[in-house]
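[1] Sequence below, structure please.
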Amino acid sequence: MNTHKRGVAEMTLAMTISGTVGWFAIQSGLAPSAAVFWRCLFGSAAMLIVCAMLGFLRRDVFNRRQFAWIVLGGVALALNWSFLFGAYAYASISVATVIYHTQPFMLVGLGVLLLGERLTLNKLGWLVLSFAGMLGIVLGRSVSGADSPDFSIGVLMALGAAFFYAAAALIAKKLKGVPPHLIVLIQLSVGAIMLLPFAGRPAGATSWAMLLTIGVVHTAVMSTLLYGALQKLPTSLVGILSFIYPVVAIIVDWLAFDQKMNLMQFAGAGAILLSAAAMNLGWSHPKQ
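    Predicted coordinates for the structure are as follows:
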């Protein structure tokens, strides 16, 4: 297998793994913050082994300023997962995952507000389409007669998760030169310390198995596969393959919980994913 094919395989597997995390989180039976605590704890233990094997456990890898940014990113990452896991229970895995993919627009917004970046007409157009897609998902729920305050809470939590993911991504831009595996190790450790007061005790072997899988497979293994793929593939292909994640999540939600989106919601999901792909790949509107 050549380098390119190996990168495709790694990215495909990483995104497939990511698409199943919602099922494991729900099956763990714990509150979102408690599940994220165990994810961070088990994930940090696994990443410690990875970093030791790769020779990243050295003092000269980052300075104090970078360490402070890593810690802040860890707080954002823990909040990101907590909001996302909470959204699963309120709005379903599929809806939460699709809305979570508004992250590129959150990143653009933060860039405009904090870095003084320019909001182009092209980006604004994709943002409007994404917003229309989100309205389609919400209104589609109302049309189906299954609307509830809980669903609205789930949508807001998914948007919150997207915001904190964007914040973590923005912080990562300040960490050039620091091995990404080491960043994840420190951030997971920060998350475990931060969420320790909310740590619930898993009830039974099944719950322990779910949380261990989330920590080791969905965090350490997935991160390692993802970073390996990023080093081998062009950005455009990475952007395309990243949409395996929401597709798998929708399928899992349907098979495991019989959660089906109606036609309006599918159209809304398509609009969001198309807009996110356009942002990631730098597409322009047809008239431009």
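[2] C-alpha only now, for contacts and for neighbours.
    Fine.
[3] Excluding chain neighbours, give the residue nearest to residue 85 in space.
    Nearest non-adjacent residue to residue 85, counting by CA to CA, 6 or more residues apart in numbering: residue 32, 5.2 Å away.
[4] which of the residues in the host helix or strand of residue 182 are buried?
    With secondary structure defined by DSSP states H and E, residue 182 is part of helix 180-194. By 16 or more other CA atoms under 10 Å, the buried positions in helix 180-194 come out as 180-192, 194.
[5] Format these as a markdown table; extra columns: distance to residue 60.
    Below are the buried residues of helix 180-194 laid out as a markdown table (distance: CA to CA, whole Å):
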| residue | distance to residue 60 |
| --- | --- |
| 180 | 15 |
| 181 | 15 |
| 182 | 12 |
| 183 | 14 |
| 184 | 17 |
| 185 | 16 |
| 186 | 15 |
| 187 | 18 |
| 188 | 20 |
| 189 | 19 |
| 190 | 20 |
| 191 | 23 |
| 192 | 24 |
| 194 | 26 |
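[6] from the residues you listed, which two are the most distant?
    The largest separation in the buried residues of helix 180-194, counting by CA to CA, is between 180 and 194 at 20.7 Å.
[7] any idea how far residue 275 lies from residue 133?
    Going from residue 275 to residue 133 by CA to CA, to the nearest Å gives 9 Å.
[8] swap in residue 191?
    Relative to residue 133, and taking CA to CA, residue 191 is found at 32 Å.
[9] Please apply the same query to residue 151.
    According to CA to CA, residue 151 stands 16 Å off from residue 133.
[10] what ranges do the helices span in the stretch 1-150 of the chain?
    Secondary structure of the stretch 1-150 of the chain (DSSP state H, counting those that start in this stretch): helices at 3-19, 21-27, 32-54, 64-91, 93-100, 103-115, 121-143, 149-172.
[11] highest average neighbour count across these?
    helix 93-100 (a mean of 29; mean count of other CA atoms under 10 Å).
[12] To compare against the first, here's the next sequence to fold:
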Amino acid sequence: MRETSLIRFPAGRLALAMAIVGTVGAFATEAGLDPITTVFWRCVFGTLFLGAWCLLRGHLPDRGLSPARLGLAALGGVCMVLSWTGFFAGFAMTSIATTTIVYHIQPFFVVLIGVTVLKERITLDQIVWMIAAFVGVALASGLVLSSRPVTTTWVFGIALTLGAALLYAVATILAKGLGAQRPEITTLCQTIVGVVLLAPFADLSRSVPLASWGWLAGIGVLHTGVAYVLMYAAYPRLTTPLIGVLTFIYPLVAILIDWFFYGHPLGLVQSTGMILIAFGTLGVRLGWQLPRRRVSPA
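    Down below sits the predicted model:
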């Protein structure tokens, strides 16, 4: 298959990828395993798919893989695998919808790391949009203004989800340091790291039900393989505004699945939080400027 075959319908490909990724919470829940073991098998099946994909596409062997790049990719892999683990743990402690919404604070962690660590500049408009998004997280988390009782498990689940989002942001920044390395190769490095890192901690002695294997394979092949390949093919061929809008298919699908299949509808407060996060994300990504009062000359 030629490379040009991936150029057609980039918006449709990204929309499909976001819809696929939006089902990951259901797959993890139905697999019925603990988060560490689930992520371990995600990495196993993801490695098999991405390894075969890269070989068939001619991306391997990659002669540009220097020891420095491998080390950076491996470090990013540690962050990404731990992020996936915290994210999956959040599903069981809160809900699929809540965890997915809170996890989408990750772009703002990227900005904050850039400002505090990399000394990048930030505008007043970006600060305002970020404040709006973090207020949205507080509302969407169910920890404030909620009619339901807040349990310790729920609070811990939100904390794990925020930690997972922070680790994802770190992995994103580390990936930028890999330059022009193909993202499929980077993800393959991450899944290989995940297999090695989690093997000692995964519950491999437990007998996995036959039905669970389909869900586990789906997380590795669909959510870590097919969806990522679709995203990587689409991103270079789409404008930033369109990417920003299509990205919200992911949480929307997760919210609908959690509502219809698990009986967890979003309340008014959580919905308001989701809207604030959406506006904050689009505001930062698209560079929206807030209206300012003009000062007339004296």
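[13] re earlier: which residue numbers in structure 2 does the helix holding residue 182 of structure 1 align to?
    The alignment of helix 180-194 of structure 1 onto structure 2 (TM-score structural alignment) spans residues 183-197.
[14] Just give me the mean distance for that stretch relative to structure 1.
    Superposing on structure 1 and averaging over aligned pairs (mean CA distance after the TM-score superposition for structure 1), stretch 183-197 of structure 2 comes out at 0.7 Å.
[15] picking that back up, show me what the residue nearest to residue 85 of structure 1 aligns to in structure 2.
    Aligned partner of residue 32 of structure 1 by TM-score structural alignment: residue 35.
[16] Isn't that match up against residue 90?
    No: look at residue 35 of structure 2 against residue 90 with CA atoms under 8 Å: they stay out of range, at 9.1 Å.
[17] Overlap of the contact sets of the two?
    Counting by CA atoms under 8 Å, 6 or more residues apart in numbering, residue 35 of structure 2 and residue 90 have no common neighbour.
[18] Quick one: neighbours of residue 263 of structure 2, just the number.
    By the criterion of other CA atoms under 10 Å, residue 263 of structure 2 has 10 neighbours.
[19] What residue in structure 1 is paired with it?
    Taking TM-score structural alignment for the superposition, residue 263 of structure 2 sits opposite residue 258 in structure 1.
[20] in whichever strand or helix holds residue 251 of structure 1, what's buried?
    Using DSSP H and E, residue 251 of structure 1 sits in helix 244-257. Neighbour-count burial for helix 244-257 of structure 1 flags 244-254 (criterion: 16+ other CA under 10 Å).
[21] In a markdown table, list these along with distance to residue 17 of structure 1.
    Shown next, in a markdown table, are the buried residues of helix 244-257 of structure 1 (distance: CA to CA, whole Å):
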| residue | distance to residue 17 of structure 1 |
| --- | --- |
| 244 | 10 |
| 245 | 8 |
| 246 | 11 |
| 247 | 12 |
| 248 | 9 |
| 249 | 10 |
| 250 | 13 |
| 251 | 13 |
| 252 | 11 |
| 253 | 14 |
| 254 | 16 |
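[22] Wait, residue 29 of structure 1 touches residue 207, no?
    Yes: shown here, residue 29 of structure 1 and residue 207 form a contact pair, counting by CA under 8 Å, at 6.6 Å.
[23] Map residue 228 of structure 1 across to structure 2 for me.
    Match for residue 228 of structure 1 (TM-score structural alignment): residue 233.
[24] ok, its match - contacts?
    The contact partners of residue 233 of structure 2, taken as CA under 8 Å, 6+ apart, are 6-7, 10.
[25] right, and the helix or strand after the helix or strand where it lies?
    Under the criterion of DSSP H and E, residue 233 of structure 2 resides in helix 227-234. Following helix 227-234 of structure 2 in sequence order, the next helix or strand is helix 240-246 (DSSP H and E).
[26] Superposed on structure 1, what's the mean shift for that following helix?
    Relative to structure 1, helix 240-246 of structure 2 is 1.3 Å off (mean CA distance after the TM-score superposition for structure 1).
[27] Quick check: the most centrally placed residue in structure 1 vs residue 265 of structure 1, distance?
    Nearest to the geometric centre of structure 1 sits residue 165, at 6.6 Å (CA atoms, centre = their mean). The gap separating residue 165 of structure 1 from residue 265 of structure 1 is 24 Å, by CA to CA.
[28] pretty sure residue 166 of structure 1 contacts residue 109?
    No: counting by CA under 8 Å, residue 166 of structure 1 stays clear of residue 109, with 9.3 Å between them.
[29] returning to what we had before: between the buried residues of helix 244-257 of structure 1, which sits nearest residue 126 of structure 1?
    For the buried residues of helix 244-257 of structure 1, the nearest to residue 126 of structure 1 is residue 246 (18.5 Å; CA to CA).
[30] residue in structure 1 matching residue 153 of structure 2?
    Match for residue 153 of structure 2 (TM-score structural alignment): residue 150.
[31] what residues are up against the residue lying closest to that match once chain neighbours are set aside?
    The spatially closest residue to residue 150 of structure 1, leaving aside those adjacent along the chain, is residue 90, at 5.3 Å (CA to CA, 6+ apart). Contacts of residue 90 of structure 1 were listed using CA under 8 Å, 6+ apart, and they are 150-155.
[32] Kindly recompute the last result at 6 Å.
    By CA atoms under 6 Å, 6 or more residues apart in numbering, residue 90 of structure 1 lies in contact with 150-151, 154.
[33] Ok, residue 276 of structure 2 next?
    Taking CA under 6 Å, 6+ apart, we find residue 276 of structure 2 in contact with 132-133, 136.
[34] Map residue 95 of structure 1 onto structure 2.
    By TM-score structural alignment, residue 95 of structure 1 lines up with residue 98.
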